[in-house]
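Trainee: I would like the atomic coordinates for the input below:
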Amino acid sequence: MKLATLRLNGTTSAAVVDTDAKTATVIDGQPDVGSLLAQSDWRAIAESAAGQTVSLDDADFAPVVPRPGKIFCVGLNYATHITEMGRDLPEHPTLFLKVAEALTGPYDDVVVPQYAAAELDWEAELAVIIGATAYQVSEAQAADHIAGYSVINDYTMRDYQYRSLQWDQGKNFEKTSGFGPWLDTNYELGSVIETRLDGEVMQHATTDDLVFKPAALVDYISHIVTLNPGDVIITGTTGGVGHARKPARYIGDGQTVEVTIEGLGAVRNRTIVK
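Mentor: The predicted structure is shown next:
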């Protein structure tokens, strides 16, 4: 099952993406996927959706979960990326936080302030979306607490990121992380994850290259704090980021970044520097 948040008539609504992925059925009474997941019987509510049918050809997608209560990001979690950054494989996950205001729709333009655009980088990432409250959950139990998976581009302002030892300031610029297009409850690790900059392949790997896989991350984080329905774990990026290239390459004004995970879909954001 695929779930999306669509912008409709000046508001938003959760919707079930139909099997052909060309139309979606609105879930009446649910303003977004986050509010849907807050219902203990969210699966049954989605499966019985009987609202308006919407064509996805010209649909306006919001971030799949517009306002997660918590967004945990994992740094240095693909073996290929760890190697290119000259580091050893970690013993524990590196965690930092992203705020909800940093999210934008999967096809929205990303507007970057001129002062933050000097070292603008791409990061293709698999997002894990929580579907049931998790506190001190074991890795073996974690699957029962995951609603599904989605795609995100963790746009990164490298000059801001490395101003201090804390990465958050380079990861949280307003409406710069395309998130969606939908949550897929049936995704399995192992498919291709890829970034293209104006059509040129920049990152290419498979999601099973993760050092700490989704179940392990739910285990680790839930032993720190309760994970609630709609919370998001962004699992890290693979090799091929612009900052690690020699010479370095960055996103320029007018360039489009497309992040695709085979079987999950793609986010595609045009960059506007102003």
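Trainee: all contacts plus neighbour counts: C-alpha atoms, from now on.
Mentor: Will do.
Trainee: Quick test: name the residue nearest the centre of the protein.
Mentor: I152 (2.9 Å; Cα atoms, centre = their mean).
Trainee: show me what contacts that one?
Mentor: Counting by Cα atoms under 8 Å, 6 or more residues apart in numbering, I152 makes contact with P106, A124, E125, L126, A127, S177, G178, F179, G180, I234, V259, V267.
Trainee: G252 too?
Mentor: A117, L120, T271, V273.
Trainee: my guess is A140 is in a strand, correct?
Mentor: No: secondary structure of A140 (DSSP: H, G, I helix; E, B strand; the rest coil): helix, not part of a strand.
Trainee: related to what we said a few turns ago, pick the one among the contacts of G252 closest to R87.
Mentor: L120 (21.9 Å; Cα to Cα).
Trainee: any idea what sits nearest the closest one, other than its immediate chain neighbours?
Mentor: Nearest residue to L120 in three dimensions, chain neighbours excluded: M157, at 4.7 Å (Cα to Cα, 6 or more residues apart in numbering).
Trainee: which parts of stretch 99-119 are buried?
Mentor: Of all the residues in stretch 99-119, those buried under the rule 16 or more other Cα atoms under 10 Å are 99-100, 102-112, 116-119.
Trainee: Show me how far that stretch is from its chain's centre.
Mentor: With Cα atoms, centre = their mean, to the nearest Å as the basis, stretch 99-119 stands 14 Å off its chain's centre.
Trainee: if we can go back for a sec, which of the buried residues of stretch 99-119 fall within helices?
Mentor: Per DSSP state H, helices hold no members of those.
Trainee: For stretch 227-242, what is the distance to the chain centroid?
Mentor: In terms of Cα atoms, centre = their mean, the gap separating the centre of stretch 227-242 from the centre of its chain is 6 Å.
Trainee: same check, this time on stretch 191-202
Mentor: 15 Å.
Trainee: does E139 really touch A215, like I thought?
Mentor: Yes: proximity of E139 to A215 meets the contact threshold set by Cα atoms under 8 Å, at 5.0 Å.
Trainee: So for those two, which residue has more residues nearby?
Mentor: Neighbours were counted for E139 and for A215 using other Cα atoms under 10 Å; A215 has more, 19 against 15.
Trainee: and that one, that's in a helix?
Mentor: Yes: according to three-state DSSP, A215 belongs to a helix.
Trainee: Tell me how far it lies from L165.
Mentor: From A215 over to L165 the distance is 28 Å, taken as Cα to Cα, to the nearest Å.
Trainee: Strands of the stretch 1-150 of the chain, start to end?
Mentor: For the stretch 1-150 of the chain, the strands defined by DSSP state E, counting those that start in this stretch cover 2-8, 11-17, 23-26, 53-55, 71-75, 94-97, 103-104, 110-112, 120-121, 124-130, 146-153.
Trainee: Run through who's touching the fifth one.
Mentor: Under the criterion Cα under 8 Å, 6+ apart, residues 93-100, 231-237 lie in contact with strand 71-75.
Trainee: Proceed likewise with the subsequent sequence, for comparison:
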Amino acid sequence: MRIVTVQRGEDQLVAIEAPQGVIPLADLPGDLPATALDVVRGGPDALQRIRDALDATDTAPLAPGSFRLLAPIPRPAKNIVCVGKNYVEHAREFQGSGFDSSSGGQEVPDLPIIFTKAPTSVVGPGADVIASHDADGTLDYEGELGVVIGTGGRGITKDRAYDHVFGYTVINDVTARQAQSAHKQWFLGKSCDTFCPMGPAIVTADEAGAVTDLHLTTKVNGELRQDAVVRDLIFDIPTIIETISRAITLEPGDIIATGTPVGVALGFTPPKYLRAGDEVEVEISGIGVLRNRIV
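Mentor: Below is the predicted model:
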């Protein structure tokens, strides 16, 4: 199932992206979740009630142009948990860039590097990313697979980790590189308003299939910059979930950004930082395209 959130007039509505179009749950019969977060928290029971409602009605989808697509969870309940330097070649390009103040000279990390982005940084597909929030002109992109937690828990083991995954989405971990380096931590440089484009949908784990086979690309103004498959992660999804939940209770609707591959702007000579007017397109096979303009 593909779960989206749309703006229709003054209303934010959770909807299903079906082959025939986008169908808000509010237009279906029955007692259905009011938000995407409610869908996630409702788990398999909520998904079954949605399927039954879809089967029981011939509700027409929204007309094209009558709605705007938002981030699937427009305002996460908690910070987005992120993993840094989680593809080998990206770890090397970042270490060699002079901007990495986190690793003490270590090129490839021995353990997952965990940081977070503020919920207020989240925007949806088609939303503008505001370049002026990076006063230094070092704005960068990072295409990533996002994992949405379904069943919460603490002390989740690797062998049970996928049982706790509700689904997957696409994230662009936009970063102000100079701020990231100057503050000796990553939160401020990555949490500016508009610096976490997300979407277009949450695809449930059963529909996503073998997650390690998913293919990620990032293009800037049509130029291919990043190209990788999820199996190339240094620390795979079960390891990430085990590591985080060892210390922190994961809850339904928590979002984990799993890391970005080689090809970010700072890795080029000279760096290809984002400028106003650029368009960034992150695509993950089976999930969709996340497209945002820099203004």
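Trainee: Tell me how they score on TM after superposing.
Mentor: Remark: TM-score between the superposed chains equals 0.92 [TM-score structural alignment, normalised by the length of the first structure]; 270 aligned residues with a Cα RMSD of 1.8 Å.
Trainee: Kindly supply the ChimeraX command isolating those of the contacts of strand 71-75 of the first structure that are buried.
Mentor: To isolate the buried ones among these in ChimeraX, judged by 16+ other Cα under 10 Å, type:
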select :93,95,97,98,99,100,231,232,233,234,235,236,237
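Trainee: what's the most distant pair in the contacts of strand 71-75 of the first structure?
Mentor: Farthest apart among these by Cα to Cα are P93 and A100. That separation is 21.4 Å.
Trainee: if we can go back for a sec, what residue of the second structure takes the place of the residue nearest to the centre of the first structure?
Mentor: Under the alignment (TM-score structural alignment), I152 of the first structure pairs with I171 of the second structure.
Trainee: Could you report the separation of its match from V123 of the second structure?
Mentor: Between I171 of the second structure and V123 of the second structure the distance is 10 Å, computed by Cα to Cα.
Trainee: and for the two, which residues touch both?
Mentor: Common neighbours of I171 of the second structure and V123, counting by Cα under 8 Å, 6+ apart, are C196, P197, M198.
Trainee: which residue sits closest to the first one in space, ignoring its chain neighbours?
Mentor: Counting by Cα to Cα, 6+ apart, C196 of the second structure lies nearest to V122, which is 4.5 Å off, once chain neighbours are set aside.
Trainee: What does that neighbour correspond to in the first structure?
Mentor: By TM-score structural alignment, V122 of the second structure lines up with L103.
Trainee: my guess is that match contacts K171, does it?
Mentor: No: applying Cα under 8 Å, one finds L103 of the first structure not in contact with K171, separated by 10.4 Å.
Trainee: Show the contacting residues for the residue nearest to C196 of the second structure.
Mentor: Residues in contact with V122 of the second structure (Cα under 8 Å, 6+ apart) are A71, P74, R75, D193, T194, F195, C196, P197, M198.
Trainee: Which ones among those residues map onto helices?
Mentor: Counting by DSSP H, no part of the contacts of V122 of the second structure is found in helices.
Trainee: Closest one to P61 of the second structure out of those, please.
Mentor: Nearest member of the contacts of V122 of the second structure to P61 of the second structure, counting by Cα to Cα, is A71, at 19.1 Å.
Trainee: how many neighbours does whichever residue in the first structure pairs up with the closest one have?
Mentor: Residue pairing (TM-score structural alignment): A71 of the second structure is matched to P63 of the first structure. When neighbours are counted by other Cα under 10 Å, P63 of the first structure registers 27.
Trainee: OK, contacts around P63 of the first structure?
Mentor: By Cα under 8 Å, 6+ apart, the residues touching P63 of the first structure are T5, L103, T104, G105, P106, G178, F179, G180, P181.
Trainee: rerun at 10 Å
Mentor: 4-7, 32-33, 100, 103-108, 152, 175, 177-182 (Cα atoms under 10 Å, 6 or more residues apart in numbering).
Trainee: wait, what's in contact with the closest residue to it other than its chain neighbours?
Mentor: Counting by Cα to Cα, 6+ apart, G105 is the residue found nearest to P63 of the first structure once chain neighbours are left out, at 4.3 Å. By Cα under 10 Å, 6+ apart, the contact list for G105 of the first structure reads 5-7, 60-66, 152, 175-181, 267-269.
Trainee: change it to 8 Å
Mentor: G105 of the first structure touches F61, A62, P63, V64, S177, G178, F179, G180, P181, counting by Cα under 8 Å, 6+ apart.
Trainee: what's the angle from the helix of greatest length in the second structure to strand 143-149?
Mentor: Counting residues, the longest helix found in the second structure (DSSP H) is helix 36-55. Taking axes from the mean of the first three to the mean of the last three Cα atoms, to 10 degrees, helix 36-55 of the second structure and strand 143-149 form an angle of 80 degrees between their directions.
Trainee: other SSEs contacting helix 36-55 of the second structure?
Mentor: Where contact means 3 or more Cα pairs under 8 Å, 6 or more residues apart in numbering; DSSP states H and E, helix 36-55 of the second structure is packed against strand 2-8.
Trainee: name the helices or strands packed onto the strand it packs on?
Mentor: Counting contacts by 3+ Cα pairs under 8 Å, 6+ apart, strand 2-8 of the second structure packs against strand 11-18, helix 36-55, strand 68-70, strand 196-204.
Trainee: Any chance of JSON lines for the ones you listed, columns mean neighbour count and distance to A228 of the second structure?
Mentor: Shown next, in JSON lines, are those (neighbours: other Cα atoms under 10 Å; distance: least, Cα to Cα, whole Å):
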{"stretch": "strand 11-18", "mean neighbour count": "20", "distance to A228 of the second structure": "26"}
{"stretch": "helix 36-55", "mean neighbour count": "17", "distance to A228 of the second structure": "28"}
{"stretch": "strand 68-70", "mean neighbour count": "20", "distance to A228 of the second structure": "26"}
{"stretch": "strand 196-204", "mean neighbour count": "28", "distance to A228 of the second structure": "19"}
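Trainee: V211 of the second structure: which of the ones you listed is closest?
Mentor: Across these, V211 of the second structure has its closest neighbour in strand 196-204 (11.0 Å, Cα to Cα).
Trainee: got a list of contacts for the closest one?
Mentor: 1-5, 69-72, 117, 121-125, 127, 129, 148, 166-174, 287-290, 292.
Trainee: The closest residue to Y78 of the first structure other than its chain neighbours and W122 of the first structure: what is the separation?
Mentor: Nearest residue to Y78 of the first structure, sequence neighbours excluded (Cα to Cα, 6+ apart): L210, at 4.6 Å. As judged by Cα to Cα, L210 of the first structure and W122 of the first structure stand 18 Å apart.
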